[in-house]
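>>> fold the following.
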Amino acid sequence: MNKISLKLTKTYDENEILKALRESFEFIGGLDSIVKSGDTVLLKLNLTGPFRPEQAATTHPVLVKMMVRLIKECGGHPIIGDGPATIKSPIKDTGIEDVAQEEKVPAFVFEKFQQVHLSDYSIVRDISYSTDVLQADKVISMPKLKTHALTLYTGAIKNMFGAVAFEQRKALHKYKTQEEFSKLLTDIFSVRVPDLTVMDGIWGMDGIGPVHGNPVNFGVLLVSRDAVAIDALSATLLGYKIDDVQMIGRASERNLGESNLDNMFIDDSCYKERILHTANLIPTLQGGLRERFLKLVLGKIQCDSSKCSKCSACLDGCPANAITMNPYPVVDENACLHCFRCYEICFHGALSIKYKKINS
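Model prediction:
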């Protein structure tokens, strides 16, 4: 039976985090049962963009620092990496550069990739995948607990999307339904299933996540060898039904992890009473209903020129080439896929979604 440690942790106090991690690893069998002396251990963070830790969009540096120290205790050699959604490196703004310097470990954005050919796939067969992830002896995924405008929830499964080369990730956003995107996320997750997942749910996000939602003090830290199980429990704690978040079921169907909570051994017997937040979740509209709803209510993506730096990140990241700069971003409504990628990768928060007035 899969084990998940669920610790109630409200702050990023170093001593409190270290204590929670030690107890979590003891519950699942010990970190030293995963990390062996001499192992290169990649910490795959969620560094979606150059956001400050208090914005709750990225893996918190204190949690990363404590993981680095625990890996060193096991004789491992930690390295820190991710493939962000923006061209600008997030290593400094997120506080990870300070961790790397203090702990004397490398931290970097993925730049080397190799082609991976999948024999078992649903959407994408050939993937340009991070060489650093593939070559690491052990991979520890450290996702952030957040909502997501397309997949409803983003966590452990989706965290491995950052191991794909930037240009391919950009192109893959043409799959704009939750069903399609969930299938391709499962394809990507299957390339290198993490050896361990440490979910940062101490501060996370609700509303229109994963970057411009509302920071929320969920106060949970989740640890398991099974990333799919982490997602199943986390989505449930947010207030979603597991079936609402399609990538969880897809991954379970492909035997990449467990999605049935009854088959999990959770060290908090009261977890069913700990629904964290249900007030501001993404509506669970599926398939054609979601498409019709978006066409009905969504107007133009608008730009606040007082916030825009004209960095062109939105233009570079748009899979439909629907954006031009004049001199600020202008979105072609007819070409727009409503994939929300431009909104997601604007780390200045200059883009917003205008909603149409619906007459009753």
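>>> please count neighbours and contacts with C-alpha atoms only from this point.
Noted.
>>> buried residues in stretch 191-205?
191, 193-205 (16 or more other C-alpha atoms under 10 Å).
>>> in strands, which of those residues fall?
Judged by DSSP state E, strands contain the following of those: 196-205.
>>> of all those residues, which comes closest to Tyr175?
Of all these, Met205 has the smallest distance to Tyr175: 23.8 Å, by C-alpha to C-alpha.
>>> show me what contacts the closest one?
By C-alpha atoms under 8 Å, 6 or more residues apart in numbering, Met205 lies in contact with 56-57, 145-147, 211, 213-216.
>>> ok, Asp195 next?
So Asp195 contacts 34, 138-141, 225-226 (C-alpha under 8 Å, 6+ apart).
>>> could the residues you listed be laid out in TSV, adding neighbour count and distance to Leu238?
Shown next, in TSV, are the contacts of Asp195 (neighbours: other C-alpha atoms under 10 Å; distance: C-alpha to C-alpha, whole Å):
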residue	neighbour count	distance to Leu238
Ile34	17	29
Lys138	22	29
Val139	25	26
Ile140	25	23
Ser141	25	20
Arg225	24	21
Asp226	22	19
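>>> got those residues as JSON lines, with secondary structure and distance to Gly75 columns?
Putting the contacts of Asp195 into JSON lines (DSSP: H, G, I helix; E, B strand; the rest coil; distance: C-alpha to C-alpha, whole Å) gives the following:
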{"residue": "Ile34", "secondary structure": "coil", "distance to Gly75": "11"}
{"residue": "Lys138", "secondary structure": "strand", "distance to Gly75": "13"}
{"residue": "Val139", "secondary structure": "strand", "distance to Gly75": "15"}
{"residue": "Ile140", "secondary structure": "strand", "distance to Gly75": "15"}
{"residue": "Ser141", "secondary structure": "strand", "distance to Gly75": "19"}
{"residue": "Arg225", "secondary structure": "coil", "distance to Gly75": "19"}
{"residue": "Asp226", "secondary structure": "coil", "distance to Gly75": "23"}
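>>> now the residues you listed as CSV including distance to His277?
As requested, these are exported to CSV (distance: C-alpha to C-alpha, whole Å):
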residue, distance to His277
Ile34, 33
Lys138, 33
Val139, 30
Ile140, 27
Ser141, 24
Arg225, 25
Asp226, 23
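>>> of those, which is the nearest to Pro50?
Closest to Pro50, out of all of those and judged by C-alpha to C-alpha, is Ser141, at 19.1 Å.
>>> before we compare anything, build this one as well:
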Amino acid sequence: MERSRLRLDMECVYLYRTNVEGTTAPFERYREFAREALQRLELPLPETGTILLNPNITVPAAPDSRIITHPGFIAGLVDALLEQGADQDQLLVGEGYGHKKRGHWAQLSGYTQGLGRVGLELIDLDLAGGVEVAIPGGVVFPQLTFARQATECAFYLNVPVAKCHNLSLTTLAMKNTQGTILSPQRHMCAQQTEDEPFADQAHDITERGISLHEERFCHKQSDKTVARLQLGIPQLSVVDGLIGRDGTGFNHGDNRPLGWTIMGASEVLVDVVGTYLMGIDPQATPYLQVAAERGLGTTRIEDIDVVDLTVGDRLDAASLRQLRAQPPLMPMSTVKGKHMPRFRPDGSLVPWQLDRINKHRQEQKLEPIAA
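So this is what the prediction gives:
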């Protein structure tokens, strides 16, 4: 008997869980997990127009590295979309690669073979041109240029992997949409043209206790979220959290079995819940603080309706707390040539690029900041 689906509530975050052991899982495990999760929601799928699935594949990496969204997870979402009435011809799987030497990008990441199982292929969003989108109240960007497919799709599925990041601490739904921005604006971790007027102050410490560069990065993420809202495209963020990763977001880190996916229409609320489940305090996460201050969501986990898709009920605070990763997944960055935790034992945050900050402080005859 077919299970009844919950109608998607734009203000809720949905959690689906499974038991998983070890730090790898086969393709079909990811596929079935994603299919089962998405099948429990009734989605407002369009009858016409494209449905864009946007995984995190910023660098070529093996699926089991957990640096990228697993192709099996994407295949499972495709299965569920087709079962809910989407047409095969509507579906696109795309990511902005952003490198001239594309080579065997899709092959190395397992997407050539993985998407071949569902009759699709990975497309590079950089190749079809872009569309400028104005940002009302933009703090860093007055406008952003999105890949054309990301502005013309009728439904957008944002599919990040649950992992830590050296700068943003967690890289989930909000940061993953960088893959829909064309270069050079995509490279928000770096100093960009928009940052040049503030170059001399980039390593000053703000009231938040982070560098001005890091503060502006956080506003870039919120600017991008505002821009996406201007597009008015129905969207759903679905986090691949079967197995997560701590560390830098790239080659340095350890994989951890998590056994969950979270889904929601709000990138910010999905990121708050995901960050919380990874064991990190959303209220101590700067990009989420900025998003909340700009009216894009809340960092208070108790103010978010988290629905357990297994039973269809809201999870109370105590139940949600029991699901947090222990020990927490720890974001890492480089300090004096070593990978160091971004959080100190007392829970306080170490600013990003601490070596550069302390060099700047030395030039200003200020005391260095301890790691």
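>>> related to what we said a few turns ago, which one of the contacts of Met205 of structure 1 sits closest to Leu285 of structure 1?
Thr147 (14.2 Å).
>>> show me where the stretch 251-371 of structure 2 has its strands.
Along the stretch 251-371 of structure 2, the stretches classed as strands by DSSP state E, counting those that start in this stretch are 255-264, 305-308, 313-314, 332-335, 338-341.
>>> kindly report the same for the stretch 51-200 of structure 2.
51-55, 91-95, 122-124, 130-134, 143-147, 155-159, 161-165, 169-171.
>>> and the fourth one, which stretch of structure 1?
Meaning strand 130-134 of structure 2. The aligned range for strand 130-134 of structure 2 in structure 1 is 113-117, by TM-score structural alignment.
>>> so Leu242 of structure 2 touches Tyr30, yeah?
Yes: shown here, Leu242 of structure 2 and Tyr30 form a contact pair, counting by C-alpha atoms under 8 Å, at 7.3 Å.
>>> coming back round to it: quick one, which of the strands of the stretch 251-371 of structure 2 is nearest to Gly138 of structure 2?
Proximity to Gly138 of structure 2 (C-alpha to C-alpha) singles out strand 255-264 among those, at 24.0 Å.
>>> so which bit of structure 1 is that closest one matched to?
Counting by TM-score structural alignment, strand 255-264 of structure 2 lines up with residues 215-224 of structure 1.
>>> over to stretch 238-246 of structure 2?
Mapping stretch 238-246 of structure 2 onto structure 1 (TM-score structural alignment) gives residues 198-206.
>>> quick check: closest non-adjacent residue to Glu121 of structure 2.
Leaving out its chain neighbours, the residue that sits closest to Glu121 of structure 2 by C-alpha to C-alpha, 6 or more residues apart in numbering is Leu115, at 5.5 Å.
>>> aligned counterpart of the one you found in structure 1, please.
Alignment note (TM-score structural alignment): Leu115 of structure 2 maps to Ala100 of structure 1.
>>> and Gln149 of structure 2, by the same measure?
Per TM-score structural alignment, Gln149 of structure 2 is aligned with Asp132.
>>> residues in contact with its match?
42, 110, 112-113.
>>> please apply the same query to His77 of structure 1.
His77 of structure 1 touches 38-41, 71, counting by C-alpha under 8 Å, 6+ apart.
>>> leaving out the residues flanking it, which one is nearest to it?
That would be Thr40: by C-alpha to C-alpha, 6+ apart, it lies 4.8 Å from His77 of structure 1.
>>> for Pro84 of structure 1, same thing?
Using C-alpha to C-alpha, 6+ apart and skipping residues adjacent in sequence, the residue nearest Pro84 of structure 1 is Thr48, 4.4 Å away.
>>> give me the number of residues near that neighbour?
Thr48 of structure 1 sits with 24 neighbouring residues when counted by other C-alpha atoms under 10 Å.
>>> was I right about it contacting Gly81?
No: counting by C-alpha under 8 Å, Gly81 is not a contact partner of Thr48 of structure 1; they are 11.4 Å apart.
>>> got the contact list for the most centrally placed residue in structure 1?
Geometric centre of structure 1, nearest residue: Asn159, 3.9 Å, by C-alpha atoms, centre = their mean. Applying C-alpha under 8 Å, 6+ apart, we find Asn159 of structure 1 in contact with 44-46, 141-143.
>>> tabulate those residues (JSON lines), appending distance to Ile127 of structure 1.
Below are the contacts of Asn159 of structure 1 laid out as JSON lines (distance: C-alpha to C-alpha, whole Å):
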{"residue": "Lys44", "distance to Ile127 of structure 1": "18"}
{"residue": "Leu45", "distance to Ile127 of structure 1": "20"}
{"residue": "Asn46", "distance to Ile127 of structure 1": "20"}
{"residue": "Ser141", "distance to Ile127 of structure 1": "19"}
{"residue": "Met142", "distance to Ile127 of structure 1": "22"}
{"residue": "Pro143", "distance to Ile127 of structure 1": "21"}
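>>> of these, closest to Lys170 of structure 1?
Asn46 (16.9 Å).
>>> map that closest one across to structure 2 for me.
So Asn46 of structure 1 corresponds to Asn56, using TM-score structural alignment.
>>> isn't its match up against Gly96?
No: taking contacts as C-alpha under 8 Å, Asn56 of structure 2 lies outside contact range of Gly96: 9.2 Å.
>>> overlap in contacts of these two?
Joint contacts of Asn56 of structure 2 and Gly96 (C-alpha under 8 Å, 6+ apart) are Gly179.
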